[in-house]
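Colleague: How does the following fold in three dimensions:
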Amino acid sequence: MYNSDLRGKPRKRDTYWSTDMTVKATTMLSEADGYDLLRQFNVPAPAFEIVQTPDDAAKAATKIGYPVVMKIVSPQIIHKSDAGGVIVGIKTDAEAKEAFNKIVTSAKAYDASAEIKGVIVEEMAKSGLELIIGGKIDPAFGRVLTFGLGGTLVEFYKDVGIRLLPCDDEDIRSLIHQIKAYTLIRGYRGQAPLDEEFLFQTLKNACDFFEKNVNVVEFDINPLRLYEKGGCAVDARVIVQDEPVELPAHYDPAKIVPLDYYKPRSVAVIGASDDPTKMGYAVFRNILQFPGKVYPVNNKRDEIQGVKCYPTLSDIPGHVDMVVITVPAQLVPAIMSECGLKGVKMAVVITAGFKEMDEDGRALETRMVEIAKNYGIRIVGPNCLGLILPPFKLDTTYVSTSPLPGDIAFISQSGAIVNAVVGISLSEGSEMGYSEVVSVGNQCDLDFLDYMSYAARDPHTKSIILYVEEIKNGVAFMEMAKEITQTKPIVAIKAGSSKRGQAAAASHTGSLSGSFDVYMEAFRKCGVVPVKTLPGAFQVAKALGDLKKPLTGRRAVVITNAGGFAVLSNDYAETWGIEIIDLPKHIIDELNTFLPPFWNKNNPIDLLGDATEARFRGVFDVLCKNEDLWDMAILVNFPNKVLAPDRVAQILIDNSKRTDNLLVGTFVGGDCLKPGVDLLKKNNILVFEELEFTYRALGHLSWTADR
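Modeller: The predicted structure follows:
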């Protein structure tokens, strides 16, 4: 909806920024054009006029009303202050004329080739809290809104939050409350509160502006000055392109692969080998455990690893549902044609040498995909470790040992990470098994969405872990993830949090809302839980998968018989964002009726080392009657002679039936507490054996409560 009639319409020569050669050329509007565009959506801007002479500057300033600000208007001069192109506090006609001459002279000295379109004379906004509102197009997730503390030190403070559009009212209000500077908006140390409702409406208008102006690539309003009543946009940059911005496509359920594609009755390995140094050897060795029919294909052998071998796929007498391809890349298109004639449904292409290598490899991959589409074949990979479905004993990879079956689906953009998680499965035993393990490779056909969709429909899967480097279509990913997380948790490790190597952004908005931040906001919005380590991913996925009740907030009550653990709980809770609430007076009064007079009368509730079952049960009686005050109750136990661990566990089990809030056990003390831990696990009560990790895991779990 970019208004092509705006004054000072940018020309091709004004182009100054583009992300890469495939992106259409982009242009920054003049400040005046940016103001005009924002005003169409009721985003406040100062009165202004563009002038060409010193006398006109004085006339415009008189008309607007002193004091005024004057700035250079030049497409080539982006940072006006650096060029001496801004003068503030002009109070008279004489000062206006002098300022005009000084600004033009400084701009020419700064860049002699710059086109001077004039000087803008603006109403000088009074001082106020300086904020920033910005927007940019993320290639994966679409429109991103940025808001936070603004001004010249915006990158220094980095007190900003982001939201993905579209935003509802709750999203916008939570964004305002999220920044540390909200304390200043609310009123700090006796100062009057600022106009939060005006700010909310301005952010809402900015969202409307960004969504309806389909040619806008990026913008920032910095600063937006906020007052006790109202506010004003002091400066604005708007970057547009000639054609509408292409946004990522929506999730299309019709493209999801039927489940039977993943459940072959027969599998052939193209390039199977008897040579232990060959990939085809390891792949076929793993396929041998598959209970269906298996066929090695190699034109130089009659038998592979004790199984009759066929020279070509076509020579196999029976039907083949799935093939695993390990031969060189240049042979794969022809093999794909053979697969089509054979009626193969799915091809796992382990082979590398495609688009990840060079342009020839890209052309080879394109040809392979075209052939597969013509026959309706779906492709895993290429350049991947492969697909493992442990419940069906289907392992198409070349890992050294197949993982144990279980209830976690692991989908990875790294083959090396898949090797690691298989090892974790074997070291952890049956508690860490998998329902699906996928190395996605180049994702020339099947991608994250397809494998997530399989896990969502698979009855063996309780939870899903993703190792993510880059998601191509973030919009479709969010739509699918939001649907899946209603019934199954998704945990994600996002690689690439470092800012090293990122290109300099064209605006404050671009530098403040980096790619990693956008992923984190996308995860929050669709209910995906981010973690930083593999052990953390498995612990959180297991905990979420076993949860009978969702976590609804961060407010916690801690009950323990160990004073040291009470002190540590405060430290760990603060680190991981768990709010240990203050107990209201009426709760303390009721606890006083049955607890010893020397209990700590605080939260965490220290019941002392001689705590009996009656004390624990009495506390939970009070909590269950007042469950609106808390979201989770954490019982921290240690080995002692007073109370057996299975009796402590039974307290949690019994009270879990009395409340919809989350009850958690932390049993710190090793094997002597194992009876209690095992009993809690058997009854699907969340239990941990290390105190710090309890709060770390709960901090991750509470991410889902922030949606």
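Colleague: When you work out contacts or count neighbours from here on, use the C-alpha atoms and nothing else.
Modeller: Noted.
Colleague: The strand or helix carrying F200 packs against which elements?
Modeller: F200 belongs to helix 196-212 when assigned by DSSP states H and E. Where contact means 3 or more CA pairs under 8 Å, 6 or more residues apart in numbering; DSSP states H and E, helix 196-212 is packed against strand 129-138, strand 142-149, helix 169-178.
Colleague: angle of that helix against strand 129-138?
Modeller: 20 degrees (axes from the mean of the first three to the mean of the last three CA atoms, to 10 degrees).
Colleague: For the closest residue to Y451 other than its chain neighbours, which three-state class applies?
Modeller: Once flanking residues are discounted, Y451 sits nearest to I411: 7.2 Å by CA to CA, 6 or more residues apart in numbering. Assigned by DSSP: H, G, I helix; E, B strand; the rest coil, the conformation of I411 is strand.
Colleague: Do you have the strands of the stretch 551-700 of the chain handy? List them.
Modeller: Ranges of strands in the stretch 551-700 of the chain, per DSSP state E, counting those that start in this stretch, are 555-560, 579-580, 605-606, 632-637, 662-667, 686-688.
Colleague: Second input sequence below; structure requested for side-by-side comparison:
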Amino acid sequence: MVPDELFAPESVAIIGASRRKGSIGRTIVENMLRYGYEGVIYPINPKAKSIAGIKCYPSVLDIDDRVDTAIIAVPACVVPSVLEDCGKKGVKCAVIISAGFREVGEEGARLEDDVLSIAKKYGIRVVGPNCMGVINSAPSIRLAGTFAPVLPSHGNVGFVSQSGALGIAILDYAEEINMGISKFVSVGNGADLGVEEMLEYLGNDDDTDVILLYIESMKKPRVFVDIARRVSRKKPIIAVKAGRTEAGARAAASHTGALASSWLVVRSALKQGGVIIASSVDELFDYALAFSLQPIPRGRRVAILTNGGGPGILATDACVSEGLEMAKLSMETVQKMRKILPSIASLKNPVDVTPMASIEDYENAAKCLLSDDGVDALISIFVPPTYIEPADVAMAVSRASEGGNKPVLGVFMGKGNILYDVEHVRGRRIPAYLFPESAARALSAMCERAEFLARGERDEIAMEIKYDVLDFVGDKHGVLSLNQSLAIAEKMGFKTPRYVFCAREESLQDFAKKNRISAGYKGCC
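Modeller: Modelled structure (predicted):
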């Protein structure tokens, strides 16, 4: 269980705070101040009286008041002693930024085990080691226990990462596309608190509506499935798995020191847990934008609104390729559009309002399409002529979707800065993509979640069967034996022939004679 003190501490000790600008310890102090942390900061450095204008302490034991959380950024060899001091002080959580543990080999692994033993001795919950830290963007907390150069704006997306470096890039990109983050944690080696515990915490977090995961290894696939199944009923979980190839798995193992999990095992665990799998970080964000801004669809029928024939055709191909259906527009919808749109507009799906369309044309057409009972979702495409601003189109389509329960995704094709202009429009509520293929993939992922929720709770026997397979493949990395296959088939309710495994043919003949049956045999080697 993740203590509340990790993301909402009233006081934080930064052990390894430094006067040297650019150092990790100094950057963490500056980030806490810059982000506006609402609690008390205690820099710890035996050689400094103050850091960044804040009184410094030689040790956490020299602080008179309570310390909830310690952020540790000292050489690996010093970590056990400072964690011992934290235990004596009654610190609840420790975020160990320091590297040099399991990820560097046997000696580092022993050091990590020592750290974990000390933590268990005092009941300290640990994030890391070898991590980037934690962030809570809630206005009442504003915790920036990290050395990341970019700190996120407040939002409803939680992120758990097994990579610190990728975490930095993700925070940077989230800020670029104006996607707010509720909480961020880099678990590093995951010696104590790992992906599973953080997933459960975010599942119960009122500030988080969408959960993103970057996974390199999965230590406890069965535990993950149990937690993910519960959480995914309440909010979408989207994950990208690194190390899917043999070479990538070796790189992942050297990164955090964890044995890389088979892609087959991890994929099975993610699917069983109702997790949506993204194939890349780019796709991860495409999905996150859609889920964080729009409701999930009730079906796969999509209408396309465009001001160019070519983009409309590309979108159609993309939608069909992603398993979506082109909605059949009702005669009522067609007649309504005929009265309000230019006479040259094509009123079949995809609806082409032509490059001459006005802002009002976009808004009116979107309203008509969204009111059609045969339409479950809308993809609006805009290729900018010189006299209409993309941001105005985004707002028009947003207005058309107000009060509705159908998802609307926007595609704004053009130069790279066109998305920036749209994404930073105040009041915009639709996700914006540069190409139709991205919007189609995101919408398909939303349909996948809708279908997952519609299925209801999975049958427990079916889950036990999947666990049997998951445990075997996870342990053996092989193929189910005949014995295991038959046992699973019986559990599923299939009738199977009576069978017995004999070491020798003579034993089989004796068995058949004793039971007065004819018997066949299959040789196994």
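Colleague: so what number do they get for TM-score?
Modeller: Once superposed, chain against chain, the TM-score is 0.70 (TM-score structural alignment, normalised by the length of the second structure); 435 aligned residues with a CA RMSD of 4.0 Å.
Colleague: Which one of the helices and strands packed on helix 196-212 of the first structure lies nearest to S425 of the first structure?
Modeller: Judged by CA to CA, the one of those that comes nearest to S425 of the first structure is strand 129-138, at 36.3 Å.
Colleague: Where in the second structure does that closest one fall?
Modeller: Aligned using TM-score structural alignment, strand 129-138 of the first structure spans no residues in the second structure.
Colleague: Show me what counts as buried in that strand.
Modeller: For strand 129-138 of the first structure, burial by neighbour count (16 or more other CA atoms under 10 Å) applies to L129, E130, L131, I132, I133, G134, G135, K136, I137, D138.
Colleague: same deal with stretch 30-40 of the second structure?
Modeller: E30, N31, M32, L33, Y35, G36, Y37, E38.
Colleague: Need the max-distance pair from these.
Modeller: Across those (CA to CA), the longest gap, 13.8 Å, separates E30 and E38.
Colleague: Residue in the first structure paired with I313 of the second structure?
Modeller: Match for I313 of the second structure (TM-score structural alignment): V567.
Colleague: what's the closest non-adjacent residue to its match?
Modeller: P604 (7.9 Å).
Colleague: Surely that neighbour and G564 touch.
Modeller: No: with contact defined as CA atoms under 8 Å, P604 of the first structure and G564 do not form a contacting pair (10.6 Å).
Colleague: between the two, which one's more packed in?
Modeller: The neighbour comparison of P604 of the first structure against G564 (other CA atoms under 10 Å) goes to P604, with 26 against 10.
Colleague: check contacts around the aligned partner of that one in the second structure.
Modeller: Alignment note: P604 of the first structure maps to P350 in the second structure; criterion TM-score structural alignment. By CA atoms under 8 Å, 6 or more residues apart in numbering, the contact set of P350 of the second structure is A303, I304, L305, T306, G312, I313, T316.
Colleague: Of those, which pair is most distant in space?
Modeller: So, the contacts of P350 of the second structure by CA to CA: farthest apart are A303 and I313, at 12.2 Å.
Colleague: more neighbours, the two?
Modeller: Of the pair A303 of the second structure and I313, A303 is the one with more neighbours under other CA under 10 Å, namely 28 against 16.
Colleague: contacting residues around the more buried one?
Modeller: M326, A327, N349, P350, V351, L369, V375, D376, A377, L378, I379.
Colleague: Counting neighbours, which of the residues you listed comes out on top?
Modeller: The most crowded member of the contacts of A303 of the second structure, judged by other CA under 10 Å, is L369 (28 neighbours).
Colleague: For the residue minimising distance to the centre of the second structure, give its distance to A70 of the second structure.
Modeller: Closest to where the C-alpha atoms of the second structure average out (CA atoms, centre = their mean) is L212, at 1.5 Å. To A70 of the second structure, L212 of the second structure is 25 Å away according to CA to CA, to the nearest Å.
Colleague: can you check G410 of the second structure too?
Modeller: Applying CA to CA to G410 of the second structure and A70 of the second structure gives a distance of 44 Å.
Colleague: ditto for I15 of the second structure
Modeller: 7 Å.
Colleague: now do I379 of the second structure
Modeller: 47 Å.
Colleague: can you map out the helices along the stretch 551-700 of the first structure?
Modeller: 563-575, 585-592, 613-625, 645-656, 674-682, 691-701 (DSSP state H, counting those that start in this stretch).
Colleague: Serialize those helices to JSON lines and add fields for distance to N374 of the first structure.
Modeller: Below are the helices of the stretch 551-700 of the first structure laid out as JSON lines (distance: least, CA to CA, whole Å):
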{"stretch": "helix 563-575", "distance to N374 of the first structure": "55"}
{"stretch": "helix 585-592", "distance to N374 of the first structure": "70"}
{"stretch": "helix 613-625", "distance to N374 of the first structure": "61"}
{"stretch": "helix 645-656", "distance to N374 of the first structure": "55"}
{"stretch": "helix 674-682", "distance to N374 of the first structure": "50"}
{"stretch": "helix 691-701", "distance to N374 of the first structure": "44"}
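Colleague: Single out the most deeply packed of these.
Modeller: Counting by mean count of other CA atoms under 10 Å, helix 691-701 has the highest mean neighbour count of the helices of the stretch 551-700 of the first structure, with a mean of 21.
Colleague: and it with strand 632-637, angle?
Modeller: Using the same axes, to 10 degrees: helix 691-701 of the first structure against strand 632-637 is 170 degrees.
Colleague: Mean distance between helix 691-701 of the first structure and the second structure after superposition?
Modeller: Here helix 691-701 of the first structure, set against the second structure after superposition, deviates by a mean of 2.9 Å using mean CA distance after the TM-score superposition for the first structure.
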